[in-house]
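Undergrad: requesting a structural model of the entry that follows:
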Amino acid sequence: MISTTIKSFIQADLASVWHSVTSLYDYSWRSDIKDIEVSDERHFKEISHEGYVTCFTITVLKPFLKYSFLMDNENFSGEWTGHFRQAGNGTEIIFTESIKLKKWWLYPFACFYLRIQQKRYIADLKRKCEQA
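TA: Next up is the predicted model:
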């Protein structure tokens, strides 16, 4: 299993950051996805601009503290967990993603890919939450 963690500070209140991350309907700020299809309160699918579909099952939803879900697509399965904490005039976030690859030839690229995805997500989230 491959695991990466990213920690960041966002200059926005905890509620704004939490709602941005957990909303399945307001995702226009995300540069990595084209659409989200919601099945029910615990299951949804994200469709990337390239057409990849990833299925999600929410496993933990502790408002303003922790958000976690299982992920599965044709290339990997795994878990993502986000921890949230009010810190001064902003919000501290810690996101951890752990995946198991389904194709052996993806292993040399997986850690690099995850880190790029995490940085992109954080940059998008900061743009969304820190805008005046």
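
Undergrad: please count neighbours and contacts with C-alpha atoms only from this point.
TA: OK.

Undergrad: surely Ala15 is in a helix?
TA: Yes: under DSSP: H, G, I helix; E, B strand; the rest coil, Ala15 falls within a helix.

Undergrad: and for it, the neighbour number?
TA: 14 (other CA atoms under 10 Å).

Undergrad: which positions within the longest helix along the chain qualify as buried?
TA: Longest helix in the chain by number of residues (criterion: DSSP state H): helix 107-130. Within helix 107-130, the residues scored as buried using 16 or more other CA atoms under 10 Å are 110-111, 114-115, 118, 121-122, 124-126, 128-129.

Undergrad: tabulate these (a markdown table), appending distance to Gly82.
TA: Below are the buried residues of helix 107-130 laid out as a markdown table (distance: CA to CA, whole Å):
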| residue | distance to Gly82 |
| --- | --- |
| Ala110 | 20 |
| Cys111 | 18 |
| Leu114 | 15 |
| Arg115 | 15 |
| Gln118 | 12 |
| Tyr121 | 12 |
| Ile122 | 12 |
| Asp124 | 16 |
| Leu125 | 13 |
| Lys126 | 15 |
| Lys128 | 17 |
| Cys129 | 16 |
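
Undergrad: want to put them side by side, so please do this one too:
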Amino acid sequence: MAVSNIKALIPGELHKVWDFVLDIENYAAWRSDLSKTVVISDRQFIEYTKDGYPTTFTVTLVEPYRRWEFDMENSNMTGHWTGVFTAKGSETEIDFTEQVEAKKLLMKPFVKSYLRKQQTQFVADIRKALGGLYPLSPDL
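TA: Reported below is the predicted structural model:
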């Protein structure tokens, strides 16, 4: 199983950043890697890449304004994502960890670098949408 973590400071107070990141229906408006999202229920949604490739997400934990977790699965992988949000004055520290298992043996060597790329893009898209520029602090 590959594990990847990224921490970053995001401009904006905790409630604003939390509400923004959890507004799944509007992901396609600011996420550079997605064509659309479909909300199935308050616990499940599907993201579609620009090429139309779906990934299903099932929310497993919501601690409002603190922690959000979900399982994720598509034809290539299965995994779990944990997001921790912490107020830091007028900013919010995000701490996102993904644990992923490749379903195909040939993909296993590339999973960690793929996760790192996805996490970095997700944080960059959040920053761009919220109008701030802060350095990333990925934990290798």
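
Undergrad: counting contacts, what elements does the longest helix of structure 1 pack onto?
TA: strand 2-10, helix 14-22 (3 or more CA pairs under 8 Å, 6 or more residues apart in numbering; DSSP states H and E).

Undergrad: for Lys100 of structure 1, find the nearest of those.
TA: Comparing those against Lys100 of structure 1 with CA to CA, the closest turns out to be strand 2-10 (6.4 Å).

Undergrad: just to revisit the earlier point, could you single out the most deeply buried of the helices and strands packed on helix 107-130 of structure 1?
TA: Comparing those by mean neighbour count (mean count of other CA atoms under 10 Å), helix 14-22 comes out on top with a mean of 18.

Undergrad: any idea of the angle that helix forms with helix 107-130?
TA: Between helix 14-22 of structure 1 and helix 107-130, the angle comes out at 140 degrees (axes from the mean of the first three to the mean of the last three CA atoms, to 10 degrees).

Undergrad: mean per-residue distance, helix 14-22 of structure 1 to structure 2?
TA: Compared with structure 2 after fitting, helix 14-22 of structure 1 deviates on average by 1.0 Å (mean CA distance after the TM-score superposition for structure 1).

Undergrad: what span of structure 2 lines up against that helix?
TA: Matched against structure 2 by TM-score structural alignment, helix 14-22 of structure 1 falls on residues 14-22.

Undergrad: returning to that earlier point: let me have the helices and strands packed on helix 107-130 of structure 1 in TSV, extended by distance to Pro63 of structure 1.
TA: Shown next, in TSV, are those (distance: least, CA to CA, whole Å):
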stretch	distance to Pro63 of structure 1
strand 2-10	17
helix 14-22	8
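
Undergrad: among these, which comes closest to Ser98 of structure 1?
TA: Ser98 of structure 1 lies closest, by CA to CA, to one member of these: strand 2-10, at 4.1 Å.
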